[in-house]
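*Asks:* for reference, the sequence and a predicted model appear below.
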Amino acid sequence: MFLTYAVVTVVTIAANAVEAVANLMKARFVVANAAEVGVPPSWLPVLGALKGAGAVGLLLGLLGVGFIGTAAAIGLVLFFIGAVVAHIRARVFHNIAFAGAFLALAAASLVLVLAVGR
């Protein structure tokens, strides 16, 4: 079970780290997606920092600081629920799968961190 937790969490960390950097750099695709769902460009650094904090927290959880990993997973689940809701409210469905995939990764990390008891 630990191996599954580790693999899923590493994938979640990598995905969120890449997204955090893209948000902080205001990558073209991030700015376009944010505009479609009604998120102001001024929010992108904060959203990037939250994703980055989630990735760092998950890493700390993998390294043995279990309560931080659990808190990070919960935070990312809540963050991506918000992202999915933003897509639904804006009726932007052509790329909602990305937000859904990030939500699924965060949820899987949360379930697995709870299952392994870290």
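*Replies:* Nice, I can see it.

*Asks:* when you work out contacts or count neighbours from here on, use the C-alpha atoms and nothing else.
*Replies:* Fine.

*Asks:* pull out the buried positions in stretch 59-66.
*Replies:* 59, 60, 61, 62, 66 (16 or more other Cα atoms under 10 Å).

*Asks:* nearest to residue 90 among those residues?
*Replies:* Of all the buried residues of stretch 59-66, residue 59 has the smallest distance to residue 90: 32.7 Å, by Cα to Cα.

*Asks:* does the closest one really touch residue 69, like I thought?
*Replies:* Yes: the criterion here is Cα atoms under 8 Å, and residue 59 meets it with residue 69 at 7.0 Å.

*Asks:* for comparison:
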Amino acid sequence: MFIAFVTVTVLGVVFNGAAAIIYLIGHEYPKTQADMKGLPRTYVPVLGALLAAGAVGLLAGLAVPLLGNLAATGLVLYFVGAIIAHLRVGSRDIVGGIVFLTTAIAALVLGLIHHGLT
């Protein structure tokens, strides 16, 4: 179980860290996504910071379980919101969001199993 927990956590760190970088460097993809969802482009760096915080929290969770559980919970909420935002505007391009959401859920569940409910 420990190997699964570490593997999924590191995968979540890589996924969310890479996404955070894309959002924070001003890449065009997150800007077009914000436009499509009717969000101001000024939200893009904030969303990138949330992704970065989630990635750092997952990584810190390897040493401090509560931080990892909180970060995973935050990422679950983030990606549920992202999927809802897509569906709200009629976009069915949600496969990426589902992959990220599934990774966050897996990190949360495996963290809770491995460390208990703390």
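*Replies:* Noted; the coordinates are in hand. All values derive from a computational prediction rather than experimental measurement.

*Asks:* for the buried residues of stretch 59-66 of structure 1, which one is nearest residue 102 of structure 1?
*Replies:* residue 59 (16.3 Å).

*Asks:* residues in contact with that closest one?
*Replies:* 9, 10, 13, 69 (Cα atoms under 8 Å, 6 or more residues apart in numbering).

*Asks:* swap in residue 45 of structure 1?
*Replies:* 23, 24, 26.

*Asks:* the second one touches residue 41, doesn't it?
*Replies:* No: at 10.5 Å, residue 24 of structure 1 does not count as touching residue 41 under the criterion of Cα under 8 Å.

*Asks:* ok, those two, which is more surrounded?
*Replies:* residue 24 (17 against 14; other Cα atoms under 10 Å).

*Asks:* how about that one: what's its closest non-neighbour residue?
*Replies:* residue 45 (4.8 Å; Cα to Cα, 6 or more residues apart in numbering).

*Asks:* ok, the one you found to residue 4 of structure 1 distance?
*Replies:* As for residue 45 of structure 1, its distance to residue 4 of structure 1 is 31 Å (criterion: Cα to Cα, to the nearest Å).
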